[in-house]
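Undergrad: what follows is a protein structure lacking sequence information:
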């Protein structure tokens, strides 16, 4: 079983993070690529550009955003990307995946949703 956690890209990396995966579609503002320790940038698992723009991190849109993003993640190509992520982490010798995101809100962001989907898919 793989442990999945989330963390802001602006937080200090820790040796306990395991396999670090940036899951934003856009590179985080103010962060140079060489300064962000991450094993892979998996922008394919981020919400679609249209969905991301529509949500705009507005709390009153959270439930609808969550449902729409989960629907996107259940597409067959997304399921393959999720399983591939688990495989990559395992091949690198990690049992923990830390999803990195740039959003300010630690509870209302796509990484929370993606982490839950990853847990469900990687357990089976």
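TA: Yep, that arrived. The structure presented is a predicted model; accordingly, all values stated were derived computationally and were not measured.

Undergrad: every contact and neighbour count from this point should use C-alpha atoms.
TA: Will do.

Undergrad: now do the helices in this protein.
TA: Across the chain, reading from the start of the chain, the helices by DSSP state H fall at 49-55, 62-73, 76-91, 110-123.

Undergrad: here comes the other one, which I'd like you to weigh against the first:
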């Protein structure tokens, strides 16, 4: 079995196949203790900027534009390349990487955009 980058809502229980668990939200999710989160890391610096997150507001009609703007932030920022090294190390070692997010909607959230961006970076 090949290791993969997967996404999961932080409110779901941790599982053995999660591998390296990293929160990719800038804000800590409500009602989640550090113990329950079972995080290996918290990458606040890879999350969308506060301005972009506020503008998006998890409105479905803004998701496509949000994704485009967030990919631009990822491509021009300094945090994402550093975190990609960590992601690649875990994948190479055969360990899954699980990007955790707190948003309610599994179809419109930054973790989806981040996972796809990471896959695109690995394909280069």
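TA: Sure, I can see it. This structure is a prediction, so every number in the text was calculated from the model and none was measured.

Undergrad: quick one: TM-score?
TA: Superposed pair, TM-score by TM-score structural alignment, normalised by the length of structure 1: 0.88. Supporting alignment: 123 aligned residues with a Cα RMSD of 1.9 Å.

Undergrad: which among the helices of structure 1 is found nearest to residue 101 of structure 1?
TA: Ranking these by their distance to residue 101 of structure 1 (criterion: Cα to Cα) puts helix 110-123 first, at 6.4 Å.

Undergrad: buried stuff in the closest one?
TA: Taking 16 or more other Cα atoms under 10 Å as the basis for neighbour counts, the residues of helix 110-123 of structure 1 that come out buried are 110-115, 117-119, 122.

Undergrad: and that helix, what other elements does it pack with?
TA: Judged by 3 or more Cα pairs under 8 Å, 6 or more residues apart in numbering; DSSP states H and E, helix 110-123 of structure 1 is in contact with strand 3-8, helix 62-73, helix 76-91, strand 96-101.

Undergrad: as a markdown table, those with mean neighbour count and distance to residue 45 of structure 1 would be great.
TA: Compiled in a markdown table, those are given as follows (neighbours: other Cα atoms under 10 Å; distance: least, Cα to Cα, whole Å):
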| stretch | mean neighbour count | distance to residue 45 of structure 1 |
| --- | --- | --- |
| strand 3-8 | 19 | 14 |
| helix 62-73 | 16 | 7 |
| helix 76-91 | 16 | 7 |
| strand 96-101 | 24 | 11 |
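
Undergrad: which one of those lies nearest to residue 41 of structure 1?
TA: Between residue 41 of structure 1 and these, the tightest spacing by Cα to Cα is seen for strand 96-101, at 9.2 Å.

Undergrad: mean deviation of that closest one from structure 2?
TA: Taken against structure 2, strand 96-101 of structure 1 registers an average deviation of 0.5 Å after superposition, with mean Cα distance after the TM-score superposition for structure 1.

Undergrad: ok, residue 94 of structure 2 touching residue 17?
TA: No: contact status for residue 94 of structure 2 versus residue 17: not in contact, 10.9 Å apart, counting by Cα atoms under 8 Å.
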